[in-house]
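A.B. asks: Provided below are the primary sequence and the corresponding predicted coordinates.
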Amino acid sequence: MNENLFASFMTPTFLGLPIVMLIIMFPSILFPSPYRLISNRWTTLQQWLIQLILKQMMTIHNVKGRTWSLMLVSLILFIGSTNLLGLLPHSFTPTTQLSMNLGMAIPLWAGTVVLGFRYKTKSTLAHFLPQGTPPMLIPMLIIIETISLFIQPMALAVRLTANITAGHLLIHLIGGATLALMSISTMTATITFIILILLTILEFAVALIQAYVFTLLVSLYLHDNA
């Protein structure tokens, strides 16, 4: 039972070789370049979505922060499309892997921190020691602020992993319960099937919300340092 429950989270292989890189590259096929194709409804929707993301993310940033526009737009489109594709039957969701989410969170977080130390050194260092702190609490506060700074990428990765994994496990458990109840009680199976449909709709919303939250937090880290 445990093997079947977590089998969907195992990295797929082909001829003994992991194909996770091909899966990660697949969502990019869904976003055709408008410069190569004749404009249609799909490319128009894509351009409208990108403009909406830029308006939401880049309004609070200065000139230096807006240089990250392409990075943040690519990030939210990649995470959102990957999460949505992972809801398809017999598919693999790369964002359920903590290693991959850490691979996205740590470089982005480190980039914002380096940017802060380069352009706003005094204000960045001031975050480690609030003004008016009693001398006896200075060492403790510096340690606490340093730990909280290094926890940020972990929080980004664990939040995304936990939400996507929990949703997939719930869908798997309720789907298995529905199949088991079909031969026992049709009425109960119908109720669980309705719950499964509602949960699937909720997971579509969660997939997009988690992509937005991940990118928004990176944007806020950038705003604090740029």
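C.D. replies: Looks like it arrived, so ask away.

A.B. asks: drop to CA atoms for contacts and neighbour counts, all remaining ones
C.D. replies: OK.

A.B. asks: Leaving out the residues flanking it, which one is nearest to residue 169?
C.D. replies: residue 5 (7.3 Å; Cα to Cα, 6 or more residues apart in numbering).

A.B. asks: and that neighbour, what does it touch?
C.D. replies: The contact partners of residue 5, by Cα atoms under 8 Å, 6 or more residues apart in numbering, come to 169, 172-173.

A.B. asks: Mind telling me what element it is part of?
C.D. replies: helix 2-6 (DSSP states H and E).

A.B. asks: picking that back up, just the buried subset of the contacts of residue 5, please.
C.D. replies: residue 172 (16 or more other Cα atoms under 10 Å).

A.B. asks: Kindly provide the distance from the closest residue to residue 162 other than its chain neighbours to residue 71.
C.D. replies: Distances taken as Cα to Cα, 6+ apart place residue 96 nearest to residue 162, at 7.6 Å, with adjacent residues excluded. Plainly put, residue 96 is 21 Å away from residue 71 if you go by Cα to Cα, to the nearest Å.

A.B. asks: which one of the two has more residues nearby?
C.D. replies: When residue 96 and residue 71 are compared for neighbours, residue 96 comes out ahead with 24 against 12, by other Cα atoms under 10 Å.

A.B. asks: try this one next to it:
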Amino acid sequence: MALSFFDQFASPTYLGIPLVAIALSLPWVLYPTPCERWQNNRLLTVQNWSIARFTQQLLLPLNVGAHKWALLLTSLMVLLLTLNLLGLLPYTFTPTTQLSLNLGFAVPLWLATVIIGMWNKPTDALGHLLPEGTPVPLIPVLIIIETISLFIRPLALGVRLTANLTAGHLLIQLISTAVFVLVPLMPLVAVLTATLLFLLTLLEVAVAMIQAYVFVLLLSLYLQENV
């Protein structure tokens, strides 16, 4: 049976049971939990320092009212980062390549920022739909454009994460297939292609980390506009 390159993005099942729930809960098992000792071990110390630094950088441009979102945004960053990196391992499944999952993250959080803005300062929230000093004939057009741009934000969040990870996985699989084909035919070209594959894998690791950070960063910017 010939398999398609896109079969790697199909949700895995076992005995008819989807395994996405296990893939989503696996990252939390990999991280060490805080202990009751006075002194933490090295791994826990590095983990706490990394999370503290990220939270500090994330909350630096935000108002004090948005700081209560720190736990949610930091947890989302850790989850997305771990899912993206685990998906680069052989024989694994990347849940964040599914647009439905990414939209499930993006839509509720974006909607929460909009509701907070309409509840706390409705005048400023509605004021974003019409820039100050707009000519009268352009008011209806600008309101429509700004409304569309507002509702397209969660779609852009989900599509950006899905497209970047899907493109990287497909490119890695294409080049790795080319390496296996070129080994018996042109060994030197195969070595060069394998070197390119190694560099592309390093790039994909960076992309996995950056896309998780960008997803949370854009959510924090949407929150900043409404707090």
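C.D. replies: Sure thing, it's come through. Because the structure is predicted, anything quoted here is derived from the model rather than measured.

A.B. asks: one step back: for the residue nearest to residue 169 of structure 1, give its distance to residue 204 of structure 1.
C.D. replies: 20 Å.

A.B. asks: how much does the lengthiest helix in structure 1 stray from structure 2?
C.D. replies: If you go by DSSP state H, structure 1 has its longest helix at helix 138-181. Once fitted to structure 2, helix 138-181 of structure 1 is off its aligned match by 0.4 Å on average (mean Cα distance after the TM-score superposition for structure 1).

A.B. asks: Tell me how far that helix lies from the chain's centre.
C.D. replies: 11 Å (Cα atoms, centre = their mean, to the nearest Å).

A.B. asks: Moving C-terminal from that helix, which element do we reach first?
C.D. replies: Counting by DSSP H and E, what follows helix 138-181 of structure 1 is helix 186-225.

A.B. asks: Which strands or helices does that following helix pack on?
C.D. replies: helix 69-85, helix 98-119, helix 138-181 (3 or more Cα pairs under 8 Å, 6 or more residues apart in numbering; DSSP states H and E).

A.B. asks: tell me the most buried of those?
C.D. replies: Burial of those is given as mean neighbour count (mean count of other Cα atoms under 10 Å); helix 69-85 ranks first at a mean of 19.

A.B. asks: mean distance, that helix to its aligned residues in structure 2?
C.D. replies: Following superposition, helix 69-85 of structure 1 is found to deviate from structure 2 by 0.5 Å on average (mean Cα distance after the TM-score superposition for structure 1).

A.B. asks: Stretch 202-211 of structure 1 too?
C.D. replies: By mean Cα distance after the TM-score superposition for structure 1, the fitted stretch 202-211 of structure 1 averages 0.5 Å away from its aligned residues in structure 2.

A.B. asks: neighbours around the nearest residue to residue 178 of structure 1 once chain neighbours are set aside, how many?
C.D. replies: Of all residues not flanking residue 178 of structure 1 in the chain, residue 189 sits nearest, at 5.1 Å (Cα to Cα, 6+ apart). Look at residue 189 of structure 1: counted by other Cα under 10 Å, it has 20 neighbours.

A.B. asks: which residues does residue 189 of structure 1 contact?
C.D. replies: Per Cα under 8 Å, 6+ apart, neighbours of residue 189 of structure 1: 177-179, 181-182.

A.B. asks: I'd guessed residue 32 of structure 2 sits against residue 45; true?
C.D. replies: No: with contacts counted by Cα atoms under 8 Å, residue 32 of structure 2 stays clear of residue 45, the gap being 10.2 Å.
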